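>>> Build me a model:
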Amino acid sequence: MAYLMGLDIGTSGIKALLIKEDGQIVSSQTEKYPLHTPQAGWAEQNPADWWEATLKVISSVVKDSGVEPAGIKGISLSGQMHSSVFLNKDMKVVRPAILWSDTRTSRQCQQIYDRAGGLENLINYVSNPALEGFTAPKILWLKDNEPANYQQVSLVLLPKDYIRYHLTGEIFTEVSDAAGTLLLNVKEKKWSAELLKKLDISPEILPPVIDSIDIAGRISKNIADKTGLKQGTPVIAGGADNACGAVGSGIIQEGRVMVSIGTSGVVMAQANKPTADKQGRMHLFNHAVPDNWYMMGVMLSAGMSFNWVKEKLFDDTIDYDRLNQLAAAVEPGSDGLVFLPYLYGERTPHADANARGVYFGISGKHEQGHFIRSVMEGVTFGLRDSLELIKAQGIKTEEIRAIGGGAKSQLWQQIMADIFGQEICLLNIEEGPAFGAALIAGVGAGVYDNFATAESRIIKISKRISPVEENVAHYNKLYNIYQNLYPAVKDNYRELSKLN
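Below is the predicted model of the structure:
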């Protein structure tokens, strides 16, 4: 029996997962680390905290599992996208890592558009718009604001690539994470020489790019001594957290769509061809599956909106089960109450940091259950925005797989089926990016012939929720109203932000 390890370097902590080759979880360990916000809108972490936590979780998993180290045939990594680790010529960290959620780089995003010659040219270069979270504007911010630190920079790595370097001593990135830097030619899987030249960023500070399933090094003797792993264990390149989440959900062929309702919301579909959205409303990234891509829309406040209702509009005695009961007692459509889920701005399809939440259509008949259900419906309408954009690109959406905390609610499952007008599928396994990383390790180490083999053995549909035809018709009419609301208040959002 072969064993595989997946590591996920997240924002709140690192998770290590050890599975058998049949997908059975043997051990799972998590170690948290701090997030620093030295100024409003900033988000930073100390890469040394990631590394210390990595050593702890690997050691804990090896010890807890009781598995012989030689039985672990491969290790792979998932990591938070976009976050930047700046290293000097001695491979020492120059300053704290600037994370994906950091929003200090608005001016640098505009610089990128200006130097690239506009959105259309930027899409041609790297298939994505310039957003504050991406890596490229962080590099420009460092150059503009901390020139002494910038002069020291010899290499820029993403979080999982930094950890993999410490495990193996080898320097690489891979296509799915590199795609999120805004510096990769996504279609050709190589750094965009044209954009790097226009941004005056040296290609020498960027690591070599390999495929997600390539061997990117092996566990060194020093690390073997510290963790209990076997020296020489292959470390597979891995993937960005969203790509690994897709692998772990079986999104490995066109026609399958993943809808995730966590704190944020994600709609992702595999694409056989790299066709970017010319208006930059959707992301196009390289998949962990070789020579494949995925199109993705991101909603900033999905489960966060539901949590906001609980925390801000109710007292501490109410739980999520009771919220679901109150919402379920309300008819589909919430008696005309519509919610815009833009509590902290939005990314897809409206890249608008000024956007804010709206309850539209409030009347005297609306009660607590209406306000809860309309949040669930509004979030799902927002996810449908991304789904419709994916369809408009000609990508098939034959099967929708729902994951995340929101997908555990039976009511929300039905709301998704009715608003999307399609069957919703739930899976037998939902372990997130660390599980996908373990499957990538299996493919890269030769335990599985390919992703299709792994998926057919491990990932199964456990439940199907069909749409109710009457509800679909009603929600289609309500969705038209929902779509008209943002354009109607867009200018007012901008004016409101000035007042605040």
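>>> use CA for all of it now, contacts and neighbours both
Noted.
>>> Helices of the stretch 151-300 of the chain, start to end?
Applying DSSP state H, counting those that start in this stretch to the stretch 151-300 of the chain gives helices spanning 159-168, 175-178, 193-199, 221-227, 241-248.
>>> ok, and which of these has the densest surroundings?
Mean neighbours per residue, mean count of other Cα atoms under 10 Å, is largest over those for helix 175-178, with a mean of 31.
>>> ok so, going back, let me know which of the helices of the stretch 151-300 of the chain is the nearest to residue 392.
Proximity to residue 392 (Cα to Cα) singles out helix 241-248 among the helices of the stretch 151-300 of the chain, at 20.9 Å.
>>> just the angle between that closest one and helix 159-168, please?
Helix 241-248 and helix 159-168 are oriented at 80 degrees to each other (axes from the mean of the first three to the mean of the last three Cα atoms, to 10 degrees).
>>> who does helix 241-248 touch, helix- and strand-wise?
Using 3 or more Cα pairs under 8 Å, 6 or more residues apart in numbering; DSSP states H and E, the elements in contact with helix 241-248 are strand 72-79, helix 433-444.
>>> for the helices of the stretch 151-300 of the chain, which one sits closest to residue 23?
Per Cα to Cα, nearest to residue 23 of the helices of the stretch 151-300 of the chain: helix 241-248, 10.3 Å.
>>> what about the residue nearest to residue 416 when sequence neighbours are not counted, distance to residue 414?
Spatially, and ignoring its direct neighbours in sequence, residue 416 is nearest to residue 380 (6.2 Å; Cα to Cα, 6 or more residues apart in numbering). Distance of residue 380 to residue 414, given as Cα to Cα, to the nearest Å: 11 Å.
>>> neighbour-wise, which of those two wins?
Set side by side, residue 380 and residue 414 show more neighbours around residue 380, with 24 against 19, by other Cα atoms under 10 Å.
>>> tell me which element the more buried one is part of?
helix 368-392 (DSSP states H and E).
>>> in that helix, what's buried?
Across helix 368-392, burial judged by 16 or more other Cα atoms under 10 Å covers 369-387, 389-390.
>>> which one of the helices of the stretch 151-300 of the chain lies closest to residue 108?
helix 193-199 (10.2 Å).
>>> One more, so I can put them side by side:
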Amino acid sequence: MGFFLGIDLGASALKACLMDATGRPLLTARASYDTHHPQPGHSEQNPADWLAAMHSALAALRHEQAEAYEAIDAIGFSGGAHIGVLCDGAAKPLRPAIMWSDQRAHKQATALATSGEAAESVEDIAGNAPNATWTLPQLIWLGAHEPDIIQATEKLYFAKDWLAAQLIGVSAQDHHVTDPTEAVGSLMAGRDNKWHDGLIALSGLSATALPHLVDIGSMIGMVSPGAAAAFGLPLVPVYQCAIDTSMEWLC
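Next comes the predicted model:
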């Protein structure tokens, strides 16, 4: 009988759940990390802390359920929505990740929402009213306050997808992916399920920096030999899953 591994990147902790073939949880392990507030209204996390938490949680599962852990058949990731990780070409983060709870971009969001016809177009295209938790206002804020970061960004990941890439390997462009539940809160045209050139232009990023859009349930790669050695995992498929609020509908 096979087993499945689900990894959820939460607001304050990573949870790793080992399940049997029916979806029955066998064991859950968690590892916490800090949220930093360098200025009032700012909320950031260090992606390296997520990776360390994944090491810790998976080590706990392996220790307690070694036989099932070694028989894992597939892995999936979930997490909080539209937490952008701005990276260089090797998927190395260029700065801490701005969290969904961050409010620094409230002025940028208000400007998008109150600038007449353009604002109506943004909401109509995206299917979301601009607000400070949305990726686009955050990217506009970075363009104004940290322009070197925007210019240096070669890959925009979202948090759960960046973590998945650490298991798959980050060298192949095919592994730079996300799903519609993530993209709809960033730069995707909601009606068309594809990135929108106008929203990309507002963000300041190059279109080549955006991840490929794939369907939920798609196999996005295999655990790499390096990750297998580091985490004690078998060489099994990793599947694209959705943001946490969407995954809750399955529970």
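>>> Give me the TM-score for this pair.
For this chain pair, the superposition-based TM-score is 0.92 by TM-score structural alignment, normalised by the length of the second structure; 246 aligned residues with a Cα RMSD of 1.7 Å.
>>> Could you tell me where the helix or strand that the helix holding residue 380 of the first structure is followed by falls in the second structure?
Per DSSP H and E, helix 368-392 of the first structure leads on to strand 397-403 as the next helix or strand towards the C-terminus. Alignment note (TM-score structural alignment): strand 397-403 of the first structure is unmatched in the second structure.
>>> Give me the helices and strands touching strand 397-403 of the first structure, please.
Right, strand 397-403 of the first structure is packed against strand 255-261, strand 424-427 by 3+ Cα pairs under 8 Å, 6+ apart.
>>> following it, which helix or strand comes up?
helix 410-420.
>>> how many degrees apart are the helix holding residue 380 of the first structure and strand 255-261 in direction?
Counting by the same axes, to 10 degrees, helix 368-392 of the first structure lies at 150 degrees to strand 255-261.
>>> angle of helix 368-392 of the first structure against strand 397-403?
Angle, helix 368-392 of the first structure to strand 397-403, by the same axes, to 10 degrees: 140 degrees.
>>> Could you say which of the helices and strands packed on strand 397-403 of the first structure is packed most deeply?
Counting by mean count of other Cα under 10 Å, strand 255-261 has the highest mean neighbour count of these, with a mean of 24.
>>> so where is it in the second structure?
Using TM-score structural alignment, strand 255-261 of the first structure pairs with nothing in the second structure.
>>> likewise stretch 37-44 of the first structure?
Residues 37-44 of the second structure are matched to stretch 37-44 of the first structure when aligned by TM-score structural alignment.
>>> quick check, distance from that stretch to the centre of its chain.
Offset of stretch 37-44 of the second structure from its chain centre (Cα atoms, centre = their mean, to the nearest Å): 20 Å.
>>> Also stretch 207-216 of the second structure?
For stretch 207-216 of the second structure, the distance to the chain centre is 12 Å (Cα atoms, centre = their mean).
>>> First-to-last residue distance for that stretch?
With Cα to Cα applied, stretch 207-216 of the second structure spans 22 Å between its terminal residues.
>>> what range in the first structure matches that stretch?
Counting by TM-score structural alignment, stretch 207-216 of the second structure corresponds to residues 203-212.
>>> Provide the contact partners of that stretch at residue level.
Residues outside stretch 203-212 of the first structure that contact it (Cα atoms under 8 Å, 6 or more residues apart in numbering) are 153-157, 171-176, 178, 189-191, 193, 196, 236-239, 288-290, 440.
>>> Can I get the helices of the stretch 151-300 of the first structure in a markdown table including distance to residue 325 of the first structure?
Converted to a markdown table, the helices of the stretch 151-300 of the first structure look like this (distance: least, Cα to Cα, whole Å):
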| stretch | distance to residue 325 of the first structure |
| --- | --- |
| helix 159-168 | 41 |
| helix 175-178 | 40 |
| helix 193-199 | 52 |
| helix 221-227 | 47 |
| helix 241-248 | 30 |
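>>> The residue nearest to residue 416 of the first structure -> the second structure?
Residue 380 of the first structure maps onto no residue in the second structure, with residues paired by TM-score structural alignment.
>>> likewise residue 237 of the first structure?
Per TM-score structural alignment, residue 237 of the first structure is aligned with residue 240.
>>> who's in contact with that match?
Residue 240 of the second structure makes contacts with 76, 77, 178, 179, 214, 215, 216, 217, 218, 219, 220, as judged by Cα under 8 Å, 6+ apart.
>>> which residues does the closest residue to residue 120 of the second structure other than its chain neighbours contact?
Nearest non-adjacent residue to residue 120 of the second structure, counting by Cα to Cα, 6+ apart: residue 113, 7.3 Å away. Residues counted as contacts of residue 113 of the second structure (Cα under 8 Å, 6+ apart) are 119, 120, 123, 129, 130.
>>> From residue 24 of the first structure, how far out is residue 204 of the first structure?
42 Å.
>>> who touches the one helix or strand residue 31 of the second structure maps to?
Here residue 31 of the second structure is covered by strand 25-32, with elements defined by DSSP H and E. Contacts of strand 25-32 of the second structure from elsewhere in the structure, counted by Cα under 8 Å, 6+ apart, are 12-20, 53-54, 56-58, 60-61, 65.
>>> picking up where we left off before, which of the residues in the match of stretch 37-44 of the first structure are buried?
42, 43, 44.
>>> Was I right to think the second one contacts residue 102?
Yes. Using Cα atoms under 8 Å, residue 43 of the second structure is in contact with residue 102, at 4.7 Å.
>>> Check the gap between residue 78 of the first structure and residue 387 of the first structure for me.
Relative to residue 387 of the first structure, residue 78 of the first structure is positioned 25 Å away (Cα to Cα).
>>> And whatever helix or strand residue 112 of the first structure lives in, what's buried?
Assigned by DSSP H and E, residue 112 of the first structure belongs to helix 106-116. Neighbour counts over helix 106-116 of the first structure (16+ other Cα under 10 Å) mark 108, 109, 110, 111, 112, 113, 116 as buried.
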